[in-house]
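Enquirer: the sequence and its predicted three-dimensional model are supplied below.
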Amino acid sequence: MPIVCKFGGSSLANSEQFKKVKDIIESDENRLYVIPSAPGKARNGDQKVTDLLILLYNMAVHKLSPNEVMSMIEARYREILDGIGIEFDLKAELDTILSTITSGKVSKSYVLSRGEYLNGKILAAYLGYDFVDAATVIRFDENGQWDEEASYRALEEMKEEHASAVIPGFYGSTPSGKIITFSRGGSDLSGAIVARGVGADLYENWTDVSGLLAVDPSIVPHPRKIKKITYEELRELSYSGAKVMHDEAMFPVIEKNIPVVIRNTNAKDEDGSYIVANVPDDMEGENITGIACRKGFDVINIEKFRMNRDLAFHRKVLSVLEANDIYLEHMPSSIDSISLVIASKYLKNKTDQLIAELQTFTNADRITVDHNIALITIVGRNMKNRVGTSAHIFGALAGANVNIRVIIQGASEMNIIVGVLDEEADKSIEAIYNATFS
């Protein structure tokens, strides 16, 4: 059974990185399907190729000369080609891209996808693998939604025709041929889809770190590495702000129970972090797996005496949110109050209007708003089986003189979320880490 390998932008940023990738691929004959990202930053001061492509598109939209930006893009790929020593008609490829852009009929997704497309063609030539354009196997419907059934059918057919292949990440196409991209970081999802589609034994995600860390190393120096983590835990951490993987990338591999490993292109012999369906309860003896954080939330607190007697109360609240096109993050409640945790970006210029409508529809006794709240998520599969986990967390925050504004626990008891002021987030995370991992 094949191994599917996804290589991120840092892993393919220049010719030296390409050589490392080739060494990795050739060290295991089962690494048959490779998903590349566009070149990332090769050194400080560089720009990611995708960022250059965004700039290129914006210049074309405003009828500005794209020549300087095209020269920068060409220089990045020229360094790769010269360094790995292969023949490749880069000029013809770039001319095609430029003529398509200047035609005025091209979509932004097409332009953004060309970084992965070119990297894929170059890597395929370098490895001696077939090149399969993602537009032929990652399928979207005409509304721009990923078409699961069509994609897996196309991948099954592709596998029969190509024993090994490089398939660019990040994009696909509709039946009419329109290029569609996933959100930034979508190559993770492309890799997972390909792994599911070809029936892989393993999905390797190669990046610039040797696995997953229990907390952001910019906050806690040298944090513990996570050796094994479940799909569900990873989803929680990723959604909660951890810089791990695209938060949708787990769904395809979960369906077929395909293990995922995060490994370091620059340290290929180091153990990575495995993402699997189940981890033994006594694994490492830890009840906490990781800590993540997202900032920039507002909390709207609604108080109403005997709220629990109003059967329609929650429906009224949610109807107001829906009417104002506002996404709700969490909704903790008590007998006479409810809190709405909402990302601040959804409340721009809407807060006063929203409060007025909530007051009208719910006849609340009091409505207040807390601004600049950070949500710290503590994730662990064993938390529900360990006495004292919450005490450690809350005790650590009290010791750091942090006032908790919100407390939320998921139904699965896999996470505890605490809301603190944005300005106190980092010291809160450090305190929790030291209390739970020491």
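Expert: The structure has been received and is ready for your questions.
Enquirer: every contact and neighbour count from this point should use C-alpha atoms.
Expert: Fine.
Enquirer: where along the stretch 301-438 of the chain do the strands fall?
Expert: Applying DSSP state E, counting those that start in this stretch to the stretch 301-438 of the chain gives strands spanning 337-343, 366-379, 406-409, 415-421.
Enquirer: now do the stretch 1-150 of the chain
Expert: Per DSSP E, counting those that start in this stretch, the stretch 1-150 of the chain carries strands over the ranges 3-7, 31-36, 130-131.
Enquirer: elements contacting the second one?
Expert: Translated: strand 31-36. Counting contacts by 3 or more C-alpha pairs under 8 Å, 6 or more residues apart in numbering; DSSP states H and E, strand 31-36 packs against strand 3-7, helix 108-127, strand 165-166, helix 187-198.
Enquirer: okay, buried residues for that strand please.
Expert: For strand 31-36, a neighbour-count test (16 or more other C-alpha atoms under 10 Å) marks Arg31, Leu32, Tyr33, Val34, Ile35, Pro36 as buried.
Enquirer: what's the closest non-adjacent residue to the first one?
Expert: Nearest non-adjacent residue to Arg31, counting by C-alpha to C-alpha, 6 or more residues apart in numbering: Ile3, 4.6 Å away.
Enquirer: tell me who's in contact with that neighbour.
Expert: Residues in contact with Ile3 (C-alpha atoms under 8 Å, 6 or more residues apart in numbering) are Asn30, Arg31, Leu32, Tyr33, Ala195, Ala200, Asp201, Leu202, Tyr203, Glu204.
Enquirer: need the contact list for the fifth one.
Expert: The reference is to Ala195. Ile3, Val4, Leu202, Tyr203, Pro252, Val253, Ile258.
Enquirer: my read: the third one touches Asn257, true?
Expert: No: with contacts defined as C-alpha atoms under 8 Å, Leu202 does not count as touching Asn257, sitting 9.6 Å away.
Enquirer: those two: which is more packed in?
Expert: Counted by other C-alpha atoms under 10 Å, Leu202 and Asn257 do not tie: Leu202 has more neighbours, with 22 against 18.
Enquirer: residues touching that one, list them.
Expert: Contacts of Leu202 by C-alpha under 8 Å, 6+ apart are Pro2, Ile3, Val4, Ala195, Ile258, Pro259, Val260, Val261.
Enquirer: which element is the fifth one on?
Expert: Meaning Ile258. Under DSSP states H and E, no helix or strand contains Ile258.
Enquirer: next up, a second structure to put side by side with the first:
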Amino acid sequence: MNNIIVAKFGGSSLADSNQFNKVKSIALANEKRRYIVPSAPGKRYKEDHKITDLLYLCHAHVEQNIPFGDVFSVIENRFLELVEELDVTIDIKEYLKEIKTNIAQGASADYTASRGEYLNGLILANFLKYEFVDPVEIIFFNEKGIFDEERTQRAVSKKLLKIDKAVIPGFYGSMPNGDVRTFSRGGSDVTGSIIARGVNADLYENWTDVSGFLMADPRIVENPKNIKNITYRELRELSYMGATVLHEEAIFPVRKASIPINIKNTNSPDDEGTYIINDLSPASYAGSITGVAGKKDFTIITIEKSMMNIEQGYCRRILSVLEDNNVSFEHIPSGVDTVSLVIAQSQLDGKLERILKEIEIKCKPDSIDVHPDIALVAVVGIGMLRTIGISAKIFEALAKEDINVTMISQGSSEINIIVGVENSNFENAVRAIYNAFSK
């Protein structure tokens, strides 16, 4: 045991001075919290703006030769107010001046967007009396902009294990030439995971504004139960289907080192939260599900052709049509003489008629049916493995609500079952399945 906890705090956790004080109390409450990873300031209230959004807007203004001073002044005022209220000894005006100059001179979108984390990191390090470590020194991307895992791992270990306590901003690192490179939005979660693996932490805490994962979306299900434990694989499935508490790529670095992740609430620090644990841990909740999540607006294209199963290369020709039109699919349920393509409608915008025509020409099907406005509902859980009756329970719950199922997909891993329903039945389907398993 290294007695090290890496704690990442999201934008809502660092939105204003009041939140900064909560973070300080949490960080100093446990000596093991040696490495802190901050996001840029988030919204303080519903109509407020995230700092990262404003920085992207500044960059867009410069690209279009539009003055960005008014937008940048909003950013300046946020940070000036923060420094004044926290009474930290940092000349934030000089940093802001340098950043504004660089943006005006055509700094990249990645550099511009990363400055929210950079400034927040400087302020938090001063506030906590921790050392500041700029991620450009320890998190690296290769010439193609792909994360360089091995080089980063060595650099993080070498640099941080010599430092007792440090603040490392999230979201960005550097290219081989030193230019700033960012992860995708929400990438501070990934940074925290990289740091946790690099220092071989005992635990990676991810502090946000919710007390962990819920079994279902609270906007759909009233007061859904909290998920106490979830495996990396279950998290991937639920995150992919829209359960967005943690950036789905954040699990990979810590998964390799079997480091658990604890999702915690900055505003309710005593709540247990959710532990994301190793896939190899035996499920102690056989016969139950972990969660239910989903997304709307898919189209199902069903192609029927007699003897399709013995015609070599048939599915390859179908998929080549999608590839030629730069369209990706979500699922491919199939039968002996049928294959269905489940595609997000956003992918098909203006392309559907062309794709159907090309399938007709290349594949000569007996028929093609198109079912738009379909929602996918994923039922996920290690506890479903080799448990008799799970599928029956799901479909019985849907039948009781008169919900017709247009598609069923289950992977060989048996930890998820995906059903397709009409968009209009989506919320009712989620509620019906949740209620069937939450009693």
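Expert: Ah, there it is. If you're wondering where the values come from, they're calculated on a predicted model, not measured in any experiment.
Enquirer: picking up where we left off before, quick one: closest of the strands of the stretch 1-150 of structure 1 to Ile219 of structure 1.
Expert: Evaluated with C-alpha to C-alpha, the strands of the stretch 1-150 of structure 1 place strand 3-7 nearest to Ile219 of structure 1, the distance being 26.3 Å.
Enquirer: buried set for stretch 126-135 of structure 1?
Expert: The neighbour-count check on stretch 126-135 of structure 1 (16+ other C-alpha under 10 Å) flags Tyr126, Leu127, Tyr129, Asp130, Phe131, Val132, Asp133, Ala134, Ala135 as buried.
Enquirer: could you redo these as CSV and give each row distance to Pro280 of structure 1?
Expert: Formatted as CSV, those follow (distance: C-alpha to C-alpha, whole Å):
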residue, distance to Pro280 of structure 1
Tyr126, 41
Leu127, 38
Tyr129, 38
Asp130, 40
Phe131, 40
Val132, 39
Asp133, 40
Ala134, 37
Ala135, 40
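Enquirer: out of the residues you listed, which is nearest to Leu237 of structure 1?
Expert: For the buried residues of stretch 126-135 of structure 1, the nearest to Leu237 of structure 1 is Ala134 (28.5 Å; C-alpha to C-alpha).
Enquirer: hang on, the earlier thing: show me what the residue nearest to Arg31 of structure 1 lines up with in structure 2.
Expert: Aligned by TM-score structural alignment, Ile3 of structure 1 pairs with Ile5 of structure 2.
Enquirer: before we move on, the earlier item: out of the contacts of Ile3 of structure 1, which is nearest to Ser319 of structure 1?
Expert: Ala195 (40.2 Å).
Enquirer: count of residues packed around Ser281 of structure 2?
Expert: 8.
Enquirer: check which helix or strand it maps to.
Expert: In the assignment (DSSP H and E), Ser281 of structure 2 maps to no helix and no strand.
Enquirer: quick one: it from Gly383 of structure 2, how far?
Expert: Per C-alpha to C-alpha, to the nearest Å, Ser281 of structure 2 is found 12 Å from Gly383 of structure 2.
Enquirer: want to throw the strands of the stretch 1-150 of structure 1 into CSV with distance to Thr360 of structure 1?
Expert: Shown next, in CSV, are those (distance: least, C-alpha to C-alpha, whole Å):
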stretch, distance to Thr360 of structure 1
strand 3-7, 52
strand 31-36, 53
strand 130-131, 60
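Enquirer: ok, which of the ones you listed comes nearest Ala292 of structure 1?
Expert: Closest approach to Ala292 of structure 1 among the strands of the stretch 1-150 of structure 1 is made by strand 3-7 (23.9 Å; C-alpha to C-alpha).
Enquirer: average gap between the closest one and structure 2?
Expert: Compared with structure 2 after fitting, strand 3-7 of structure 1 deviates on average by 0.5 Å (mean C-alpha distance after the TM-score superposition for structure 1).
Enquirer: that strand versus strand 31-36: what angle between them?
Expert: Strand 3-7 of structure 1 and strand 31-36 are oriented at 20 degrees to each other (axes from the mean of the first three to the mean of the last three C-alpha atoms, to 10 degrees).
Enquirer: just want the angle from strand 3-7 of structure 1 to helix 187-198.
Expert: Using the same axes, to 10 degrees, strand 3-7 of structure 1 lies at 170 degrees relative to helix 187-198.
Enquirer: which residues in the stretch 151-300 of structure 2 form helices?
Expert: Using DSSP state H, counting those that start in this stretch, the helices found in the stretch 151-300 of structure 2 span residues 188-198, 232-240, 251-256.
Enquirer: residues of the last one that come out buried?
Expert: The reference is to helix 251-256 of structure 2. Quick answer for helix 251-256 of structure 2 (16+ other C-alpha under 10 Å): Ile251, Pro253, Val254, Arg255.
Enquirer: can you find the partner of the first one in structure 1?
Expert: In structure 1, the position corresponding to Ile251 of structure 2 is occupied by Met250, as judged by TM-score structural alignment.
Enquirer: ok, the spatially closest residue to its match that is not a sequence neighbour - contacts?
Expert: Spatial nearest neighbour of Met250 of structure 1, chain neighbours left out: Tyr231 (6.5 Å); criterion: C-alpha to C-alpha, 6+ apart. For Tyr231 of structure 1, the contact set (C-alpha under 8 Å, 6+ apart) comprises Met250, Ile254, Ile275, Val276, Ala277.
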